[in-house]
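**Student:** sequence below, structure please.
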Amino acid sequence: MNQSFKALVVEETEDGQFKRSIREWNIDKLPKHEVLVQVHFSSLNYKDALSATGNKGVTKQYPHIPGIDAAGIVEESSDDRFEKGDKVIVTSYDLGQNTPGGFGQYIRVPGDWVVPLPVGLSLFESMALGTAGLTAAIGVHHLKHNNVEPDDGPVLVTGATGGVGTMAISILAKLGYQVTAATGKTERESFLKSLGASSVIHRDKVQDQSGQPLLSARWAGGIDTVGGLMLDTVLRQTKQGGTVACCGNVLGHELHTSVYPFILRGVNLAGIDSGYSPMELRKKLWKRLASSWKPAHLKKISQSCSLEELNQKIDNILEGKQVGRTVVDLNV
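**Tutor:** Prediction:
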């Protein structure tokens, strides 16, 4: 298909700098995978911002189109599971990293990456959720799988104003959990409570440097999005049999802790890998996100922008200024 489309393209200059621009890209330059999707919406994630600024740990070759999330309509498919006109979601795997991603009006991906849009979600809503929503849902799944229930006590969500944090609060609150939100942006307390947080605490109160192997038990469980000392502290504060699901490393990729939370309180530490989570789990959780787990405040959590407005949004997320989710509208 010799047709061009609009995309945010990141290029590496001769002096090793990276520049972003909106330009035309040809469909024939997309990888020769099975499913061609016309992208209607994407979303902005921290990994997208890294790719857009030349992080070779995320994207090895440039020029490149970032965007690890995409939702749209199948244009062509050699995979019998999909046909022209199907509404679909594609998140994570290699999309937007080394495979041209959702910041372009078309993607071509393997059929094994594609999830049918479940009944109960619009294309826009699926990207208001995006990888952040799926990541939060996997965290909630781990809590439920390990029998952490609303009656067991408060659940802590760290990095509460970020994409995963806001989604986790919204899902947990809808399921009846008492949620404590930890954030460095306590001026956002009213926003977090409007999503369902029962209380908001400053993140410094969840960073204990005393070195004590155990602390007073406060949390039935937690969803940690930042890692480092905060994750260590949450583990030491978790109640008997509790579960902490983790997915981030903003405060550091190393975890210094002791065995005591695990051998004296039976605490579970569950990792969240939304990038390569099994398709069976993905489909199950997307169906829940379209129904009983669907956040009640998707519009409040999300804001939309055009490709032309995306440059500033990328700068904002790198500077820690983004709150909630940014949906990229490829239709304008």
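
**Student:** when you work out contacts or count neighbours from here on, use the C-alpha atoms and nothing else.
**Tutor:** Fine.

**Student:** quick one, helices of the protein?
**Tutor:** Remark: helices assigned in the chain by DSSP state H are 46-52, 123-145, 163-174, 189-195, 228-237, 260-264, 279-289, 298-301, 310-318.

**Student:** among those helices, which comes closest to residue 4?
**Tutor:** Within the helices of the chain, the stretch nearest residue 4 is helix 310-318; the backing value is 20.2 Å (Cα to Cα).

**Student:** okay, buried residues for the closest one please.
**Tutor:** 310, 311, 313, 314, 317 (16 or more other Cα atoms under 10 Å).

**Student:** repeat for stretch 22-29
**Tutor:** 22, 25, 27.

**Student:** could you also give me the structure for this second sequence? I'd like to compare it with the first:
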Amino acid sequence: MATFKAIRIDKAEKGTTAALVQFDEADLMEGDVTVRVEWSTLNYKDGLALTGTSPVVRRFPMIAGIDFAGTVESSTNPNWKSGDKVIGNGWGMGETHLGAYAEKARVKGDWLVRLPDGMSARDAMAIGTAGYTAMLSVLALENHGLKPADGPVVVTGAAGGVGSVAIAVLSQLGYHVIASTGRASEEGYLKGLGAAEIIDRNELSAPGKPLGKERWAGGVDSVGSTTLANLLAMTKYRGAIAACGLAGGMDLPSSVAPFILRGVCLLGIDSVMCPIELRKQAWARLSRDLDAAKLADITQEIALDQVIDAGAKVLAGQVRGRTVVKIG
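**Tutor:** As a prediction, the model looks like this:
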């Protein structure tokens, strides 16, 4: 095809614009693998890019979307051949490299991960960057030495994409999961994922003391700011918090007290430039440790022409779980 459908973001006089357009294949960026995109997904970062709320996009015009799953159409990379099923996420897609909300993508083959056996392309995008980030957080906590016997773990932004997958995986591994949410109506949903307790996010969103009562051995935080500071202050001796998001802000109004008095560790999680071997490990674990039935329960599907509206909703906290985007 000479052209294909894509959501293009352009620089405007004030901010940016996003529109579904016909994109010329000749304008795809350099790469040694061309993929026929079949599924994508909607993440918080996608919402920021689509709405122009944050300067996520650093090249114009840009095809939005940081995740895709599909089939290799052509390749000059020795690791990939036509017909291979692949997952692509991060590496600047949708930011500095033309992204995933399109019927075609051209990328470096070194960015791609093979679709795990038994996992469909749709399921891979039901997991998406949010779920893959959640698993990177779990792996970091495990590498720190955290075990279910050490005590409860807390998950913030619990009804969101990262939070939903983190709860499902951690409960499957045997952890007692405390879910923090601002949506009391989601209690049934969160307990269905495996959360043992639900707490109101207001317990964590107000400025707190440098050290608080020890409440959890570890946690996964996608909120940042005061919430993360309070998580650290309430973490048990030699516990750890994996920080992977900034929905509440980029600041961290904390102190050194949790680190030097309780030996608490703050584990930074980066999904964008994560080394390929760790990516492979995360996707292999997701194929094993994420209950397929729970994944199906938290997933909704939209079409490519619904993505722009959905981007605003995810920022407004009106989307729970995971949203897959049918491209083909």
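
**Student:** please state their TM-score.
**Tutor:** Put the two chains on top of each other and the TM-score (TM-score structural alignment, normalised by the length of the second structure) is 0.96; 328 aligned residues with a Cα RMSD of 1.5 Å.

**Student:** returning to that earlier point: and of the buried residues of stretch 22-29 of the first structure, the nearest to residue 302 of the first structure?
**Tutor:** Closest to residue 302 of the first structure, out of all of the buried residues of stretch 22-29 of the first structure and judged by Cα to Cα, is residue 22, at 23.0 Å.

**Student:** what sits against the closest one?
**Tutor:** 6, 7, 8, 9, 307, 308 (Cα atoms under 8 Å, 6 or more residues apart in numbering).

**Student:** recalculate using a threshold of 10 Å.
**Tutor:** By Cα atoms under 10 Å, 6 or more residues apart in numbering, the residues touching residue 22 of the first structure are 6, 7, 8, 9, 10, 103, 104, 307, 308, 310, 311.

**Student:** gap between the equivalent of it over in the second structure and residue 309 of the second structure?
**Tutor:** In the second structure, the residue paired with residue 22 of the first structure is residue 20, using TM-score structural alignment. If you measure residue 20 of the second structure against residue 309 of the second structure using Cα to Cα, to the nearest Å, the figure is 12 Å.

**Student:** re earlier: which of the buried residues of helix 310-318 of the first structure lies closest to residue 150 of the first structure?
**Tutor:** residue 317 (32.2 Å).

**Student:** so what corresponds to that closest one in the second structure?
**Tutor:** Per TM-score structural alignment, residue 317 of the first structure is aligned with residue 314.

**Student:** relative to residue 6 of the second structure, how far out is that match?
**Tutor:** 20 Å.

**Student:** related to what we said a few turns ago, quick one: closest of the helices of the first structure to residue 114 of the first structure.
**Tutor:** helix 279-289 (8.9 Å).

**Student:** the second structure: matching residues for the closest one?
**Tutor:** Taking TM-score structural alignment, helix 279-289 of the first structure hits residues 276-286 over in the second structure.

**Student:** leaving out the residues flanking it, which one is nearest to the counterpart of residue 132 of the second structure in the first structure?
**Tutor:** In the first structure, residue 132 of the second structure lines up with residue 134, judged by TM-score structural alignment. Computed as Cα to Cα, 6 or more residues apart in numbering, the closest residue to residue 134 of the first structure that is not its neighbour in sequence is residue 274, at 6.8 Å.

**Student:** burial of the one you found, as a residue count?
**Tutor:** 21 (other Cα atoms under 10 Å).

**Student:** quick one: residues contacting the residue nearest the centre of the first structure.
**Tutor:** Nearest to the mean C-alpha position of the first structure, counting by Cα atoms, centre = their mean, stands residue 132 at 2.0 Å. Residues in contact with residue 132 of the first structure (Cα under 10 Å, 6+ apart) are 43-46, 69, 91, 138, 162-168, 274, 324-325.

**Student:** which residue range of the second structure does stretch 243-252 of the first structure align onto?
**Tutor:** Counting by TM-score structural alignment, stretch 243-252 of the first structure falls onto residues 240-249 of the second structure.

**Student:** check the offset of the matching stretch from the chain's centre.
**Tutor:** 12 Å (Cα atoms, centre = their mean, to the nearest Å).

**Student:** now do the buried residues in it.
**Tutor:** So stretch 240-249 of the second structure, judged by 16+ other Cα under 10 Å, has buried residues 240, 241, 242, 243, 244, 245, 246, 247.

**Student:** closest to residue 262 of the second structure among those?
**Tutor:** For those, the nearest to residue 262 of the second structure is residue 240 (10.3 Å; Cα to Cα).

**Student:** surely that closest one meets residue 267?
**Tutor:** Yes. If you go by Cα atoms under 10 Å, residue 240 of the second structure and residue 267 touch, sitting 6.9 Å apart.

**Student:** so what's in contact with these two at the same time?
**Tutor:** The contact sets of residue 240 of the second structure and residue 267 overlap at 140, 141, 144, 219, 220 (Cα under 10 Å, 6+ apart).

**Student:** spatially, which two of those residues are the most separated?
**Tutor:** Checking these with Cα to Cα, the most distant pair is 144 and 220, at 13.1 Å.

**Student:** which of those two has more neighbours?
**Tutor:** Neighbours were tallied for residue 144 of the second structure and for residue 220 using other Cα under 10 Å; the higher tally belongs to residue 220 (34 against 16).
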